[in-house]
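1. with the sequence up front, the predicted model follows.
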Amino acid sequence: MDGRTAAGRTTDRGRAGGDQGSAADTVQAVGEFALIGRITAGVKYPESVQLGPGDDAAILAAPDGRVVVSTDVLVDGVHFRTDWASPEQIGRRAALAAMADISAMGAVPTGLVVGLSAPADTAVDVVLGIGKGLHDTAAEHGAAVVGGDVTRSPALTLSVTVLGDLRGERPVTRSGARSGDVVALAGRLGWAAAGLTVLSRGFRSPVSLVNAYRVPEPPLAAGPTAAASGATSMIDVSDGLLADLGHVARASGVDIDVRTIALDVNPRLTEVASALGRDALDWVLTGGDDHALVATFPHGATLPPGWQPIGSVTVADPSGPRVTVDGAVREGATGWTHFGSA
């Protein structure tokens, strides 16, 4: 997904939160391998990295014997805008969005492999800032950027592949929800959607909402905790709560009902929505990019810390699996999709 910037894209490819550097400071002038050397210089790696960048491939320890893999692609003007976020924020966002998918399987991230494509006149500082954001964020969660590739392209693009470790636990997929399960949420919803709306209207505040769009705060530790606590299904909320629960409903062959009274609609969201003529609940139900986690747990199970019940799982409607809100099918879009309405 995930961060839609239909308001336009920046045309000054050397600029990302600052002025374009001189010709000597562009990626074309520095060259591919020198640029990679500068990105990786001084980076420290955890013990799980047996061989880091610099060879044809990296080597990671896989003590569980299984490797969880997921890839996210982010494109300038679609998922982010360089005049809305600093290079470091873009890197952090890319890392967190990708690692959230690993968490949603019940695993912990161990390594990131990054493909970066950029116009030739992109300032080197932009790429170095993105690299710092990626490296720092991975390290904060016990992982590391272990390799990747740099190439030329018309648009600044990041492809982040994350590897994860299940640590002996079973994977939690989308297909395990059963009638009678409780639907629970970890993390916040609606903040990034509100921040995107604010930025799209030409504002830069409230900063708390704008920053929620620039750099999400996914509860990465909550995924493995949910797996260990018996979660039957789980998914990263990247495209919208209703849209992503729809994936769970279809994969599991069930209906899912969300209770709006159980959802936390922060007063700040309500205040900003009122000022902008929007509905805060709509942001919570259909907004993406916060990368909260939603899971199902057996009826009567004790939810782990950080998880709150927001709904229930029932037998699928004769017309097919569906997601309802307070018992009724919601009209209109349920979230984001790149090639149409969800």
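-> Cool, the structure landed.
2. could you use CA atoms for every contact and neighbour count after this?
-> Will do.
3. I'd say S153 and S117 touch.
-> Yes: contact criterion CA atoms under 8 Å: S153 and S117 qualify, at 5.4 Å.
4. and those two? Which one has more around it.
-> S117 (19 against 12; other CA atoms under 10 Å).
5. which residues does the closest residue to I59 other than its chain neighbours contact?
-> Spatially, and ignoring its direct neighbours in sequence, I59 is nearest to L51 (4.8 Å; CA to CA, 6 or more residues apart in numbering). Taking CA atoms under 8 Å, 6 or more residues apart in numbering, we find L51 in contact with 58-60, 146.
6. just the buried residues of the residues you listed.
-> 58, 60, 146 (16 or more other CA atoms under 10 Å).
7. now secondary structure and distance to G223 too, for those, in CSV please.
-> Below are those laid out as CSV (DSSP: H, G, I helix; E, B strand; the rest coil; distance: CA to CA, whole Å):
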residue, secondary structure, distance to G223
A58, coil, 26
L60, strand, 22
V146, strand, 23
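8. comparison target below:
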Amino acid sequence: MSSQHVPNGSTVAELGEFGLIRAVTENRRQPESTLLGPGDDAAVVAAADSRVVASTDVLVQGVHFRLDWSTPQQVGRKAVAVNLADIAAMGAVPTAVLVGLACPADTPADLVRGLTDGMWEEAAGAGAGVVGGDMVQADQLVVSITALGDLRGRAAITRSGARPGDVVAVCGRLGWAAAGLAVLHRGFRSPVSVANAQRFPEPVYAAGPAAAKAGATAMIDVSDGLLADLGHIAEASGVGIDVRTELLDVHPRLVEVGTALGADPLHWVLTGGEDHALAATFPPFADLPEGWRRIGAVTMPDSGVTVDGAAYAGESGWQHWLS
């Protein structure tokens, strides 16, 4: 959408609900899976598989993002990415996104345009469309996203299929968003690549369907931290999981940032959330898809998650409702 649709300096109240909706939906391209996009009471999305994978997340200003750290476009990208990563983690291909937006009446319309620009950009990059949603007045900025996906004839990959002897593997970055959060909290804005990892994740959407095709037995989006999320697989599958630190990729840039801040980069890799990499288990002799790397193994039933054979000291990842 070009800026000519939003008068300079206007607020969402001045533009009005329908004017704002037109401004952020006109002249947008949709994928073939969008049979009917924004403009009616509901959208129509193709579901050739006859099953629809669905996920939703809520992002609250000051909790999940800060506009003094991130541009509206980056927040929009993040809001969509965290949901589409869940779709990929089920082995599905993203098809559509629905947006719920709550904001104060004096919110600049340009801010909303930036948010939606980021949403459209991220959705398009995953092959999905932004097909509808709702906008309401609220005391603070809240973004809610519902994402849909298509299994394309395959079984959904859940958390409960891991078996002893399986290989544990990941695809995507680990520890970068946690390092970025540490950088931003210290008042720095560089290294930009690290700070940007906190501002918006870069999930490898195609890795989920690829893992499903390769026979993955369980899979999860790493949103709360590697150990915490592997713990969900271990609990759901009734198994143990052991992570080997010598197999983890601790990027030199994370080592540099950790040294500068007096922090352990391995801790970021093991427990940092919001990278939205994918973690999965595969049969012992399966060929891992491109981009996937082995980091450990599934162990004896109900033995929990260990690191190099021992319990990990400290929190394993993000926990909601705790300050």
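-> Received the coordinates, thanks. None of the values given here were measured: they were computed from a predicted structure.
9. I90 of structure 1: which element?
-> Here I90 of structure 1 sits within helix 87-103, counting by DSSP states H and E.
10. what about that helix, distance to the chain center?
-> 6 Å (CA atoms, centre = their mean, to the nearest Å).
11. beyond that helix, next helix or strand please.
-> Next along the chain from helix 87-103 of structure 1, counting by DSSP H and E, comes strand 108-118.
12. which elements pack onto that next one?
-> Judged by 3 or more CA pairs under 8 Å, 6 or more residues apart in numbering; DSSP states H and E, the packing partners of strand 108-118 of structure 1 are helix 87-103, strand 144-152, strand 157-165.
13. can you do 10 Å?
-> strand 59-60, strand 68-75, helix 87-103, helix 124-140, strand 144-152, strand 157-165 (3 or more CA pairs under 10 Å, 6 or more residues apart in numbering; DSSP states H and E).
14. give the aligned range of it in structure 2.
-> Aligned using TM-score structural alignment, strand 108-118 of structure 1 spans residues 93-103 in structure 2.
15. now the matching stretch: buried residues?
-> 93-99, 101-103.
16. of the residues you listed, closest to P7 of structure 2?
-> C103 (18.5 Å; CA to CA).
17. if we ignore the residues flanking it in sequence, what's nearest that closest one?
-> L141 (4.4 Å).
18. I145 of structure 2 too?
-> Using CA to CA, 6+ apart, the nearest residue to I145 of structure 2 is V99, at 4.8 Å.
19. wait, the one you found touches T146, no?
-> Yes: contact criterion CA atoms under 10 Å: V99 of structure 2 and T146 qualify, at 6.6 Å.
20. which neighbours do the two have in common?
-> 56, 79-80, 130, 132-133 (CA atoms under 10 Å, 6 or more residues apart in numbering).
21. are any of those residues buried, and if so which?
-> 56, 79-80, 130, 132-133.
22. between which two of those is the distance greatest?
-> A79 and G132 (14.9 Å).
23. excluding sequence neighbours, find me the nearest residue to whatever residue of structure 1 lines up with V204 of structure 2.
-> For V204 of structure 2, the aligned position in structure 1 is P219, judged by TM-score structural alignment. Computed as CA to CA, 6+ apart, the closest residue to P219 of structure 1 that is not its neighbour in sequence is G187, at 5.7 Å.
24. measure T151 of structure 1 to A138 of structure 1 for me?
-> Using CA to CA, to the nearest Å, one gets 22 Å for the distance from T151 of structure 1 to A138 of structure 1.
25. what of A34 of structure 1?
-> 22 Å.
26. more crowded one of the two?
-> Taking other CA under 10 Å, A34 of structure 1 and A138 do not tie; A138 has more neighbours (22 against 11).
27. mind checking the helices and strands packed on strand 108-118 of structure 1 for the one nearest to A273 of structure 1?
-> helix 87-103 (23.9 Å).
28. average gap between the closest one and structure 2?
-> Taken over the aligned residues, the distance from helix 87-103 of structure 1 to structure 2 averages 0.6 Å (mean CA distance after the TM-score superposition for structure 1).
29. mind listing the helices for structure 1?
-> 27-30, 32-40, 87-103, 124-140, 191-200, 207-214, 222-228, 241-252, 267-276, 280-286 (DSSP state H).
30. can I get those in a markdown table including distance to E331 of structure 1?
-> Conversion of the helices of structure 1 to a markdown table gives the following (distance: least, CA to CA, whole Å):
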| stretch | distance to E331 of structure 1 |
| --- | --- |
| helix 27-30 | 48 |
| helix 32-40 | 47 |
| helix 87-103 | 28 |
| helix 124-140 | 38 |
| helix 191-200 | 19 |
| helix 207-214 | 26 |
| helix 222-228 | 30 |
| helix 241-252 | 11 |
| helix 267-276 | 20 |
| helix 280-286 | 11 |
